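In: what shape does this take:
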Amino acid sequence: MEESSSSSRPKKKLDGKVAIVTGGASGIGEETTCRFIGHGAFVVIANIQDEKGQAFVSSLGVNVLGVIACVKHAARAMVEGRVKGSIICTASNVAEIGSPKKFDYVMSKHAVLGLVRSASKALGPNGIRVNCVSPGAVGTLLLCAMYSKEKEEVESHIEQFSHLKGVLKTGHVADAVVFLASDAAEFITGHYLVIDGGSHF
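Out: Prediction:
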């Protein structure tokens, strides 16, 4: 008997899962949203793009307080609803290696790492995994605007620091997020997954 197309279709990594992606309208967040949808997840996008929101954008404001608020409210809803799942934050490879500049940014990303490790222990008994991806520099529109350079120029500079051939792209980071969200990572929590071609060591 011939199988129906729906029964023969291979199961996607995130079939039936719901994902909330902050900063999902551009850069790494946008690519992650596309990957989640491609793997069968239902995605809700939360993003700050208006002037009022941009005025609040600062390393300590968004990277620490914003992440704390997201984890707090997501965890509360998941615990109350008895939903097992995964919370994935975005840190940075500079949380490990530091930087002679942008002290506030480095501090904020190190704080994210501390939050992830503590929250993973607190929420583990509820079946909730908490991890973070820690990418190196990616040639997003935000980074290009920060340095007032074209994407090709920014990526050429980034490539110098990688121990692998090629340039770190948003898709590399999004693939790592998909992995941590999937059942393939069901026993991984409190983890700091660096995606930077080895430039952190």
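
In: use CA for all of it now, contacts and neighbours both
Out: Fine.

In: which strands or helices does the helix ranked longest in the chain pack on?
Out: The single longest helix within the chain, with elements called by DSSP state H, is helix 103-123. With contacts defined as 3 or more CA pairs under 8 Å, 6 or more residues apart in numbering; DSSP states H and E, the packing partners of helix 103-123 are helix 59-60, helix 67-80, strand 85-90, helix 94-97, strand 128-135.

In: for comparison, sequence B:
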Amino acid sequence: MAENSGAGAEPITIKKYANRRLYNTQSSSYVTLDYLAQMIKDGTDFVVYDAKTGEDITRSVLTHIIVEEEAKGQSLLPLGFLRHLISFYGDSLQSLVPSYLEQSMQSFAHNQEQMRHYMRDAFGGMNPFAQFEDMGRKNMALFENAMKMFAPDLERGAKPEGGGKGDKPARTSSPVGGEQSKSDVAEMRAKLTEMQKQLDALAGKK
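Out: So this is what the prediction gives:
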């Protein structure tokens, strides 16, 4: 399959009808989820729209593909990773998780050829997982830096307002609030550390 795989090419439009059939508008043919999965593996970009409403449903279709692949026994997502991922829904950090996961997977994909080389060399006594661990540490450092940018007060506590001569210092948070902030940071780091372990395990399965 070599459809629309060139750099900068427009994504192929797939339409999904009420009967759940998927229609490739470029080839004027109906396709299956397996076909779409192969398009992704071939580097062919596509978007999926609801044929009736015109809504972009690419995300739900990609999620469906993952569910189908997992059901076939080709499991890539450890249970612990799935549980931690679900726990972030509705969490204050939810908005940051997608970019963190995307950066991690982009880093993995960018270095996949080098990783395959490490895996081949492993039979000669080299440990390839040291490379995965190094990547994991770098990803965690990137995410922690992003967290400091988005929520510096979690680390430093609230700063007094004003600061000019004669200004009265603003009321600072109570000790209880400070302890709560520290607790939130500790919980956040624990969650991120555990998620990083799951990502490392995911990389190891590849």
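
In: how close are the two chains, by TM-score?
Out: Here the TM-score for the pair of chains, by TM-score structural alignment, normalised by the length of structure 1, is 0.24; 87 aligned residues with a CA RMSD of 5.8 Å.

In: now the angle from the longest helix of structure 1 to strand 128-135?
Out: Per axes from the mean of the first three to the mean of the last three CA atoms, to 10 degrees, the angle that helix 103-123 of structure 1 makes with strand 128-135 is 160 degrees.

In: would you mind listing the buried residues in helix 103-123 of structure 1?
Out: The neighbour-count criterion (16 or more other CA atoms under 10 Å) identifies 105-113, 115-117, 119-120, 123 as the buried residues of helix 103-123 of structure 1.

In: what's the neighbour count on residue 141 of structure 2?
Out: Using other CA atoms under 10 Å, residue 141 of structure 2 has 12 other residues around it.

In: just to revisit the earlier point, out of the helices and strands packed on helix 103-123 of structure 1, which comes closest to residue 178 of structure 1?
Out: Residue 178 of structure 1 sits nearest to strand 85-90 of all those, at 9.7 Å, using CA to CA.

In: what helices or strands is that closest one leaning on?
Out: Where contact means 3+ CA pairs under 8 Å, 6+ apart, strand 85-90 of structure 1 is packed against helix 67-80, helix 103-123, strand 128-135, helix 170-181.

In: and the contacts of it?
Out: Defining contact as CA atoms under 8 Å, 6 or more residues apart in numbering, one finds that strand 85-90 of structure 1 is touched by 67, 71, 74, 78, 112, 116, 127-135, 177, 180-181.

In: most packed of the helices and strands packed on helix 103-123 of structure 1?
Out: Using mean count of other CA atoms under 10 Å, the stretch among these with the largest mean neighbour count is strand 128-135, at a mean of 25.

In: what helices or strands is that strand leaning on?
Out: Packing partners of strand 128-135 of structure 1 (3+ CA pairs under 8 Å, 6+ apart): strand 85-90, helix 103-123, helix 170-181, strand 192-195.

In: tell me the buried residues in the longest helix seen in structure 2?
Out: Ordering each helix of structure 2 by length in residues (DSSP H) puts helix 175-205 first. Residues 178, 181-182, 191-192, 195-201, 203 are the ones in helix 175-205 of structure 2 that count as buried (16+ other CA under 10 Å).

In: ok, those residues vs residue 24 of structure 2, which is closest?
Out: Using CA to CA, residue 203 comes nearest to residue 24 of structure 2 of the buried residues of helix 175-205 of structure 2, at 32.3 Å.

In: how about the contacts made by that closest one?
Out: Contacts here follow CA under 8 Å, 6+ apart; on that basis residue 203 of structure 2 touches 108, 132.

In: relative to residue 7 of structure 1, which of the helices and strands packed on strand 128-135 of structure 1 is closest?
Out: Distance to residue 7 of structure 1, taken as CA to CA, is lowest for helix 170-181 among these, at 23.4 Å.

In: now residue 120 of structure 2: how far from residue 113 of structure 2?
Out: Counting by CA to CA, to the nearest Å, the gap between residue 120 of structure 2 and residue 113 of structure 2 amounts to 11 Å.

In: how much space separates residue 53 of structure 1 from residue 144 of structure 1?
Out: Relative to residue 144 of structure 1, and taking CA to CA, residue 53 of structure 1 is found at 20 Å.

In: those two: who's more crowded?
Out: Set side by side, residue 53 of structure 1 and residue 144 show unequal neighbour counts under other CA under 10 Å, the larger going to residue 144 at 17 against 10.

In: I figured the more buried one hits residue 151, correct?
Out: Yes. With the criterion set as CA atoms under 8 Å, residue 144 of structure 1 and residue 151 qualify as a contacting pair; they are 6.0 Å apart.

In: about what we covered before: turn the helices and strands packed on strand 128-135 of structure 1 into JSON lines, including distance to residue 159 of structure 1.
Out: What follows is those, written out as JSON lines (distance: least, CA to CA, whole Å):
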{"stretch": "strand 85-90", "distance to residue 159 of structure 1": "21"}
{"stretch": "helix 103-123", "distance to residue 159 of structure 1": "21"}
{"stretch": "helix 170-181", "distance to residue 159 of structure 1": "14"}
{"stretch": "strand 192-195", "distance to residue 159 of structure 1": "13"}
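
In: of the ones you listed, which approaches residue 32 of structure 1 most closely?
Out: Counting by CA to CA, residue 32 of structure 1 lies closest to helix 170-181 out of those; the figure is 4.4 Å.
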